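**Student:** Following is a predicted model, sequence given first.
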Amino acid sequence: MRSLKKCSGEDVAYHLLITVVAAVLLQAIGAFSVATPNTGCYALDNSSHIHDFSSWVGQPFEYEGKGKDADLVVRFCKDVESRSQAGYVDYGRFDKLNYFRAGSGRVSFVQEYFNGDLMNCEQSYDKMGRTAKVNIICGNCPHGQCKGGLGCICNVEYESACRTVVELAIPCEKPGLRVFEGFTVGFHPRSWEIVYNGLTQLGYEKAHKEFSFNTAQTRVALYMTAIASVSGSVQKPLVKVSPELGLKVTLSGSAATGGSPTTLSPTSLLIDWRCDVARDNPYEVEVTIPIENYDPVQFTLTKMCEYQQSDGGGAPGGWAIFGVLSCIVLVASTLFCCGGFIYKTRVYNQRGIDALPGMTVLSACLETVSGVGHGYSRPEDVNNPFANQASWERQPASTQATGRTSEVRSSVPGYKNVHKTDLSLEAADIWCSASAYKTLLKPSHFCGGKD
């Protein structure tokens, strides 16, 4: 058990040391990014090293036919033509999209040419008319046909009148950096605007002002994917800002902690940057992603700083907090109203608008503001003699006085038609005085006294 722990600790220390050394070297001497060549005339060999043939674009190679065979001309990364006194026949044009790839055996690379002349070849290979395939050999022809120069065509075979196979020998240049194939970086989990197939795309291989991010954008999210079999080779990214002062940059996300990206579960790299010093030219943020056993992936982002930004989240952060608080208040108010409505409905047997919480307080406030002493009455106060009545429920003063006088006389001892009641004469007098005051009548008039 001790030996296992010791080995594990040594492995961690070793990898940590390698990471630190790589970071120091990258910061000191700078890492060369594996950028996409300006032309599509490039290929990756079987060891994933890039070969750039941009300087060979349009270079002609001619093969002299024998007898009735026409001469065949290959214009490198351009087209393939069969020429004769009657003219020439186009056997296809070079397509830079995935048609320049590594070969096998003595063939180093393979090029494909499509969309040639269609006469009598409308039903040929993939319905593209005449096509050509060029097998590139790095070095000399097997039989030594080439006599110096930039190379020559070793052999030409016609599979049919619509398909030709050309064997071309050229002195290949020294291979370039090793590309981490299958690795992508984009602004979406399924996009690759920045890095595609391990190659940094045009616009991000160096600083471009037209590709700059504006000042208000304080965060950029990048997503990385890689082939699962080699995803563990991706290490923590490094950032270098130029100029060093004036722009504060911090990294976060699963990619910043060294997560392994795959095509099914991309990792995210969140770049938060804040402008401390405003300037006319954009800041350059160089992101370097070390890859074990491969050359690092490097790309450059540019950030405009037209004004200085505060430490706070700014207007977007403030509005976000306000929105969250508003949602909390709205939900709490809704729950309070619903709970109060259910409680008053079941406990106090109130119905309709009377069961809403706060209606009693609201009614009192409305009466106070309007100055009118008559408001809506609660259901339990209908039989209360002191309850206020709405204006449309009020009867004429004479009718009220007559009705109330007869009611009192019928309930007070000493009058005719006296009914059984528990109301004493003293209580009746108090009630009469209060009712007479409300109807602006004298107590003697209202309670059965003489004029």
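**Tutor:** Nice, thanks for sending it over.
**Student:** make it CA atoms for all contacts and neighbour counts henceforth
**Tutor:** Noted.
**Student:** can you tell me how far Phe180 sits from Lys209?
**Tutor:** For Phe180, the distance to Lys209 (Cα to Cα, to the nearest Å) stands at 28 Å.
**Student:** higher neighbour count, those two?
**Tutor:** Phe180 (26 against 16; other Cα atoms under 10 Å).
**Student:** I'd say that one and Gly198 touch.
**Tutor:** Yes - counting by Cα atoms under 8 Å, Phe180 does reach Gly198; the two are 4.8 Å apart.
**Student:** Find residues that contact each of those two.
**Tutor:** Taking Cα atoms under 8 Å, 6 or more residues apart in numbering as the criterion, Phe180 and Gly198 both touch Val297.
**Student:** who's in contact with the residue nearest the centre of the chain?
**Tutor:** For the chain, the residue nearest the mean C-alpha position is His188 (6.6 Å; Cα atoms, centre = their mean). Neighbouring residues of His188 by Cα under 8 Å, 6+ apart: 222-223.
**Student:** show me where the stretch 251-400 of the chain has helices.
**Tutor:** All helices of the stretch 251-400 of the chain, identified by DSSP state H, counting those that start in this stretch, fall at 314-347, 359-370, 397-411.
**Student:** One more to weigh against that first structure:
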Amino acid sequence: SVATPNTGCYALDNSSHIHDFSSWIGQPFEYEGKDLVVRFCKDVESRSQAGYVDYGRFNFFRAGSGHVSFIQEYFNGDLMNCEQSYDKMGRTAKVNIICGNCPHGQCKGGLGCICNVEYESACRTVVELAVPCEKPGLRVFEGFTVGFHPRSWEIVYNGLTQLGYEEAHKEFSFNTAQTRVALYMTAIASVSGSVQKPLVKVSPEQGLKVTLSGSAATGGSPTTLSPTSLLIDWRCDVARDNPYEVEVTIPIENYDPVQFTLTKMCEYQQGGWAIFGVLSCIVLVASTLFCCGGFIYKTRVYGLDALPGMTLLSACLETVSGEDVNNQASWEEVRYGSI
């Protein structure tokens, strides 16, 4: 599973492997020739006896090209004399990161060094920084999302599991009454066929019944225009104070799997009354059909007199019509009609 790092100081290289530089945040790199200091993933400053000039604060991290492994952008530096800069962002800086040593071998061990500094203008500087990059991390399935809506990505964004779902968090738990949750997946169409059927692991194993359905459960290929749905039905068979952990694993061909954890509260047992209600309905319907069938059968064999209360009804009708209830002929005529 590839979880989003706690900081924004990370990047994906051109082969989609993650590089986490969180431990480097604030590490200073000084270029004495032009009195410039890069504080990694924090800011870029020009320092001199006249004072400090801020060339921006860290904004984003992305993969580079050629001999440049990664690129960092720093925005919103000092605005003085740069009021007309693009989008009024003030001074800005671009840091090209090289994994290894400078092209001319300037770095002499340690955590790296600044190879070169160029000023494109008074409001823009470009820094070339060499650092010993760590071993690449897991391979991320870029462009893949999982959310509670076809156009949302609360759980997985760009192949990275979001904070809150990378492990069990009680505050993110679904309540007992919610017996179904729907998840929606999207992926880049050209690689959507790499998405495999999801797998589920429940901890503890006994007490919560989980079933999967939907187009994602049958191996459908998600795209941005046609998301697939994963319906998770869960029922509490055993109540407990702590939530159940439901780990969902989505295998991705040629990539590390996507994993996230959902938590489900079970404050009371579910299913008992539901089963009783279903059985009661079945018994009621069966009894009704049996009685109706019996009445229809008797009516066809013995006529209407076979139905309960028909004799009493006939007597009441004779009384209302003024016929003599003791007149056998009249009684027979009412029952069978005149011949």
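**Tutor:** Good, I have the coordinates. Small disclaimer: the values here were computed from a predicted structure and weren't measured.
**Student:** Quantitatively, what TM-score do the chains reach?
**Tutor:** Aligned and superposed, the two chains score 0.80 in TM-score terms (sequence alignment, normalised by the length of the second structure); 337 aligned residues with a Cα RMSD of 8.1 Å.
**Student:** and the helices of the stretch 251-400 of the first structure, which is most packed in?
**Tutor:** Across the helices of the stretch 251-400 of the first structure, averaging neighbours per residue (mean count of other Cα atoms under 10 Å) puts helix 397-411 on top, at a mean of 16.
**Student:** now for that helix, which elements pack on it?
**Tutor:** In terms of contacts (3 or more Cα pairs under 8 Å, 6 or more residues apart in numbering; DSSP states H and E), helix 397-411 of the first structure is packed against helix 443-446.
**Student:** To what extent is the counterpart of Glu205 of the second structure in the first structure buried, counted in neighbours?
**Tutor:** With sequence alignment as the criterion, Glu205 of the second structure lines up with Glu244 in the first structure. When counting by other Cα under 10 Å, one arrives at 11 neighbours for Glu244 of the first structure.
**Student:** Can you find the partner of Ala168 of the second structure in the first structure?
**Tutor:** Using sequence alignment, Ala168 of the second structure pairs with Ala207 in the first structure.
**Student:** With Phe213 of the first structure as the reference, measure out to that match.
**Tutor:** In terms of Cα to Cα, Ala207 of the first structure sits 12 Å off from Phe213 of the first structure.
**Student:** what's the average distance of the longest strand seen in the first structure to the second structure?
**Tutor:** In the first structure, taking DSSP state E as the definition, the longest strand is strand 279-289. Superposed on the second structure, strand 279-289 of the first structure shows a mean distance of 0.3 Å to its aligned residues (mean Cα distance after the TM-score superposition for the first structure).
**Student:** what's in contact with that strand?
**Tutor:** By Cα under 8 Å, 6+ apart, strand 279-289 of the first structure touches 31, 207, 209, 212, 234-243, 247, 296-307.
**Student:** which residue numbers in the second structure go with it?
**Tutor:** The aligned range for strand 279-289 of the first structure is 240-250, by sequence alignment.
**Student:** how far is the matching stretch from where the chain is centred?
**Tutor:** With Cα atoms, centre = their mean, to the nearest Å as the basis, stretch 240-250 of the second structure stands 14 Å off its chain's centre.
**Student:** for stretch 181-191 of the first structure, same thing?
**Tutor:** With Cα atoms, centre = their mean, you get 14 Å for stretch 181-191 of the first structure.
**Student:** Show me what counts as buried in it.
**Tutor:** Within stretch 181-191 of the first structure, the residues scored as buried using 16 or more other Cα atoms under 10 Å are 181-187, 189, 191.
**Student:** so what sits against both of Ala207 and Phe213 of the first structure?
**Tutor:** Common neighbours of Ala207 of the first structure and Phe213 (Cα under 8 Å, 6+ apart) are Thr302.
**Student:** which strands and helices sit next to the longest strand that the second structure contains?
**Tutor:** Once the second structure is assigned using DSSP E, the strand that runs over the most residues is strand 51-63. Contact here means 3+ Cα pairs under 8 Å, 6+ apart; on that basis strand 51-63 of the second structure packs against strand 10-12, strand 43-48, strand 70-75, strand 92-99.
**Student:** can you list the buried residues of stretch 181-191 of the first structure in JSON lines and add secondary structure and distance to Thr334 of the first structure?
**Tutor:** As requested, those are exported to JSON lines (DSSP: H, G, I helix; E, B strand; the rest coil; distance: Cα to Cα, whole Å):
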{"residue": "Glu181", "secondary structure": "coil", "distance to Thr334 of the first structure": "56"}
{"residue": "Gly182", "secondary structure": "coil", "distance to Thr334 of the first structure": "53"}
{"residue": "Phe183", "secondary structure": "coil", "distance to Thr334 of the first structure": "50"}
{"residue": "Thr184", "secondary structure": "strand", "distance to Thr334 of the first structure": "48"}
{"residue": "Val185", "secondary structure": "strand", "distance to Thr334 of the first structure": "46"}
{"residue": "Gly186", "secondary structure": "strand", "distance to Thr334 of the first structure": "43"}
{"residue": "Phe187", "secondary structure": "coil", "distance to Thr334 of the first structure": "40"}
{"residue": "Pro189", "secondary structure": "coil", "distance to Thr334 of the first structure": "39"}
{"residue": "Ser191", "secondary structure": "coil", "distance to Thr334 of the first structure": "43"}
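**Student:** Determine which two of these are furthest apart.
**Tutor:** Glu181 and Phe187 (19.0 Å; Cα to Cα).
**Student:** Just put the buried residues of stretch 181-191 of the first structure in JSON lines and tack on distance to Gln145 of the first structure.
**Tutor:** Formatted as JSON lines, those follow (distance: Cα to Cα, whole Å):
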{"residue": "Glu181", "distance to Gln145 of the first structure": "36"}
{"residue": "Gly182", "distance to Gln145 of the first structure": "39"}
{"residue": "Phe183", "distance to Gln145 of the first structure": "41"}
{"residue": "Thr184", "distance to Gln145 of the first structure": "43"}
{"residue": "Val185", "distance to Gln145 of the first structure": "46"}
{"residue": "Gly186", "distance to Gln145 of the first structure": "48"}
{"residue": "Phe187", "distance to Gln145 of the first structure": "51"}
{"residue": "Pro189", "distance to Gln145 of the first structure": "51"}
{"residue": "Ser191", "distance to Gln145 of the first structure": "47"}
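**Student:** With respect to Gln27 of the first structure, which of these is nearest?
**Tutor:** Out of these, the member with the shortest distance to Gln27 of the first structure (by Cα to Cα) is Val185, at 21.5 Å.
**Student:** Could you measure from the equivalent of the closest one over in the second structure over to Ile250 of the second structure?
**Tutor:** Aligned by sequence alignment, Val185 of the first structure pairs with Val146 of the second structure. For Val146 of the second structure, the distance to Ile250 of the second structure equals 11 Å [Cα to Cα].
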